[in-house]
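Chemist: Need a 3D model of the following:
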Amino acid sequence: MKKHTLLIAPLAMSLMLPLMLVGSASAFAYSGGGLEGYEVGVKADISGLPRVKQELVVAPALPKHEQTATGGPKIIEVRMVIEEKEIEIEPGVFMWAMTFNGSVPGPIIVAHEGDYIELTLVNPETNSLPHNIDFHASTGALGGGSLTLVNPGEEVVLRFKATRVGTFLYHCAPGGAMIPWHVVHGMNGAVLILPRDGLKDSDGTPLRYDRAFYIGELDYYLPKDANGKYKRYPNPIASFADDMEVMKTLTPTHIPFGGTMGALTGDNAMHANVGESVLFIHFQANRQSFPHLIGGHGDYVWERGNFNDPPAHGLESWVLAAGSASAFIYKFRQPGVYVYLSHNLIEAVLLGAISHVIVDGEWNNDLMEQVSAPRKIE
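Modeler: Okay, the predicted model is just below:
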């Protein structure tokens, strides 16, 4: 039964809301486990469900998981510790990042349809700001944001049922102007919810992948001083006013794949082998992106990340919507260095929306052959 509409406020109020919540974040938590102001009509029936602790890992890796679920639904237990830390975006350029588990992007969580994801979210007392988490994969309470707001020195446990399959974004959303500010300071990640019987092509034939990579595309808005040099700040909140002015231009200074410039290129490249099918998961919280694998294709593409939809076949590029995650599978057929990027080439080459995949194996001249080497024109 609806009693009031207090919880619309986090998206409607100004910057003052998250500041007012310091010292009273737990006011949003209802003692019965549901949203404050509403009666609990249905209780979770999880008695007897097995619990599985999932060890989260740093991108571009995914945690160990089954592609096809064995047995019935499970409770997937994960723990995230929020860490406010200064990171170096590129040599000499620093930003105070707000992170899930100390990494940008935050780690990906993997479950199957019908499982429950149970998150323990920890905000250590060494942090300076309240934080929460909005799961696009979940249903209700602003994606869990209304039930997870924690001040420094607090922790909270949220459980939600994976009712929809696909790839989904998660991010911090503490209210007002703090929402985009936390997001563009690194506080986002993804969830992969697989069908219980695994992925399938458009004909219903099962699809398997030999390895998987998870790519977080970030957009940063870093202020410069009067001399055009990037500023450096003593703590997270010190940059807020300057950040907001840059953010309002809607013009990022950096758009790195993997959190920092070159995080997934060169010595940090992803690796695969000829003949392997690779699942790529890619998210962007704020902006459109245009995924393209130079030298390859999207054999199977779920542009909007919904695995209940049949995948598109053989795409050269596609559109990743702002605030979403997409997925595609490609079977590598040739060795060499592949470039995976956003095909806004200005953003890719100049602002960092680029990564490398190094593929080992034997070359196939039937697919491509240099018939004659470069030579002087006679």
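Chemist: CA atoms for contacts and neighbours, from now on please.
Modeler: OK.
Chemist: before we move on, what SS does residue 18 have?
Modeler: helix (DSSP: H, G, I helix; E, B strand; the rest coil).
Chemist: Check the spacing between it and residue 100 real quick.
Modeler: 19 Å (Cα to Cα, to the nearest Å).
Chemist: Comparing those two, which residue is more hemmed in?
Modeler: residue 100 (26 against 23; other Cα atoms under 10 Å).
Chemist: just checking, that one touches residue 107?
Modeler: Yes. Counting by Cα atoms under 8 Å, residue 100 touches residue 107, with 7.2 Å between them.
Chemist: Tell me the buried residues in the longest strand along the chain?
Modeler: When the chain is parsed with DSSP state E, its longest strand is strand 75-90. For strand 75-90, the buried set under the neighbour-count rule, 16 or more other Cα atoms under 10 Å, comprises 75-80, 82-84, 86-87, 89.
Chemist: With stretch 285-301 instead?
Modeler: So for stretch 285-301, counting by 16+ other Cα under 10 Å, buried means 285-293, 296-301.
Chemist: What of stretch 254-270?
Modeler: Buried residues in stretch 254-270 (16+ other Cα under 10 Å): 254-265, 269-270.
Chemist: In TSV, list those along with secondary structure.
Modeler: As requested, the buried residues of stretch 254-270 are exported to TSV (three-state DSSP):
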residue	secondary structure
254	strand
255	coil
256	coil
257	strand
258	coil
259	coil
260	coil
261	coil
262	coil
263	coil
264	coil
265	coil
269	coil
270	strand
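Chemist: For the comparison step, fold the sequence that follows:
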Amino acid sequence: MRFFPAVLALLLVLPACAPAPDAGAWKTQSDPEIVSFDLANAQEVTQELVAPPFLPEHEQVASGPPRIVNIRLEIIEREVEIAPGVFVWQMAFNNSVPGPIPVVFQWDWVDLTLVNTTTDTVRFGRAENQLAHNIDFHASTGALGGGELTVVSPGQEVGLLWRAQKAGVFVYHCAPGGEMVPYHVVTGGNGAIMVLPREGLRDGYGNPLQYDRAFYFGEQDYYVPMNADGTSRRYGNFVEQMPDMLEVMRGLVPTHIAFNGSYGALTQDIRLEAEVGETVLLIHSQANNPSYPHLIGGHGDWVWPDGKFNNRPDEGLESWDVVAGGTAAAVYTFQQAGTYAYLNHNLIKAFLFDAKAFIHVSGEWDDEIMTNTFTPRPVGGG
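Modeler: Predicted coordinates for the structure are as follows:
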């Protein structure tokens, strides 16, 4: 096919004249005054962290200039029964797996005190720490996410100040180097931080989006050394467990998978509740393996598959992705009463293991959304 020079020239010009993608209109650039706000003028506040699946008290829209948000994380080596008769020495932030999820706004500063606890200094439960630890914030910039600047031995604490330049949910984890990195991560040394856009969340059309509740699900894979008779081995401390667990880890096949640290944590131990008409923010992290969240009986009304709030969210998803070492976030407005299962839709991990949670929703049932046309009866028995 031959193109006349004038037609060819027009074709070459057309892309340059095409309108900008509407995603450009959806996004808003950060206010230069906020970006350049002086640290010396920032107000300090302290955020009291809570154990997941819950989030600390927080605003959804920033009400002033960037602040310095003080948080404290204590590292605890502890033995936990993760499933009936199965004991693991965990590395837990603030005595929780996953660790707490701080909530700040984009362009705030995070002022962390990281404590490697001992029996004399622990505030949460009991500590028998023997190893050095640190923290790598995927949300931060420089020095291995802070890992290079935060190595602490038992009985020590360290401070780290960093600026939250990117909006979204980001993993953090212990990363002391070499084989210690995966060992600390798969024994529970991970969590997430949520960095909200200063103007709050927006749907795919750019409209403000508020949530009534938020739950944080941390999916954890374990590599438990087992005896020949199928029982799990038990160890005296975190260090003693390590050589055998590293051997299991080299096979890349988890022996146990759970939401929020242990089997039954979010189906039996902790009751998650919501009401019809409420919008719930569902936050998911997996520090070591991919995951595929799904809400049985519901959807992701708006989903940030990579957990990054300055990207346009996807609408109406049935399942979504969490990459290894990453996160996802979704909002859903519950329309029907009942018990919903939120799970990894690799159903083997959900049901043969325990990568699932229940959300109990109270309220009225709407027959116009769903109802039986007839109840079970003999075939043909009309």
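Chemist: Out of the buried residues of stretch 285-301 of structure 1, name the ones that lie in strands.
Modeler: Short answer: the buried residues of stretch 285-301 of structure 1 in strands (DSSP E) are 291-293, 298-301.
Chemist: How many neighbouring residues does residue 249 of structure 2 have?
Modeler: Residue 249 of structure 2, neighbours per other Cα under 10 Å, totals 19.
Chemist: ugh, wrong one, I meant residue 199 of structure 2
Modeler: Residue 199 of structure 2: 16 neighbours (other Cα under 10 Å).
Chemist: What lines up with it in structure 1?
Modeler: Alignment note (TM-score structural alignment): residue 199 of structure 2 maps to residue 197 of structure 1.
Chemist: wait, what's in contact with its match?
Modeler: 67-69 (Cα atoms under 8 Å, 6 or more residues apart in numbering).
Chemist: likewise residue 204 of structure 2?
Modeler: By Cα under 8 Å, 6+ apart, the neighbours of residue 204 of structure 2 are 26, 302, 312-315.
Chemist: How much space separates it from residue 366 of structure 2?
Modeler: Note on residue 204 of structure 2: its distance to residue 366 of structure 2, by Cα to Cα, is 27 Å.
Chemist: just residue 379 of structure 2 next, same as before
Modeler: For residue 379 of structure 2, the distance to residue 366 of structure 2 - Cα to Cα - is 27 Å.
Chemist: When these two are compared, which one has more neighbours?
Modeler: residue 366 (11 against 6).
Chemist: Sticking with the spatially most central residue of structure 2, tell me its helix or strand.
Modeler: Nearest to the mean C-alpha position of structure 2, by Cα atoms, centre = their mean, lies residue 285 at 3.2 Å. Assessed by DSSP states H and E, residue 285 of structure 2 sits inside strand 279-286.
Chemist: just the strands in the stretch 201-350 of structure 2 please.
Modeler: For the stretch 201-350 of structure 2, the strands defined by DSSP state E, counting those that start in this stretch occupy 201-202, 208-209, 213-222, 256-259, 272-275, 279-286, 293-295, 300-304, 314-317, 326-333, 338-344.
Chemist: Relative to residue 189 of structure 2, which of the ones you listed is closest?
Modeler: strand 213-222 (9.8 Å; Cα to Cα).
Chemist: Kindly calculate the angle that the closest one makes with strand 338-344.
Modeler: 40 degrees (axes from the mean of the first three to the mean of the last three Cα atoms, to 10 degrees).
Chemist: Pull the contacting residues for the residue mapped onto residue 89 of structure 2 from structure 1.
Modeler: Matched by TM-score structural alignment, residue 89 of structure 2 corresponds to residue 96 in structure 1. Listed by Cα under 8 Å, 6+ apart, the contact set of residue 96 of structure 1 reads 84-87, 185, 233, 235-236.
Chemist: Where do the strands of the stretch 1-150 of structure 1 begin and end?
Modeler: Using DSSP E, counting those that start in this stretch, strands in the stretch 1-150 of structure 1 cover 51-53, 75-90, 93-100, 109-112, 116-123, 134-135.
Chemist: Assign the closest residue to residue 266 of structure 1 other than its chain neighbours to helix, strand or coil.
Modeler: The spatial neighbour of residue 266 of structure 1 that comes closest, neighbours along the chain excluded (Cα to Cα, 6 or more residues apart in numbering), is residue 356 at 6.9 Å. Recorded secondary structure, residue 356 of structure 1: strand (three-state DSSP).
Chemist: and residue 356 of structure 1, what does it touch?
Modeler: Contacts of residue 356 of structure 1 (Cα under 8 Å, 6+ apart): 264-266, 269-270, 337-340.
Chemist: ok, those residues in structure 2: which stay?
Modeler: Retained in structure 2 by both residues aligned by TM-score structural alignment, their matches' Cα atoms under 8 Å are the following of the contacts of residue 356 of structure 1: 264-265, 269-270, 337-340.
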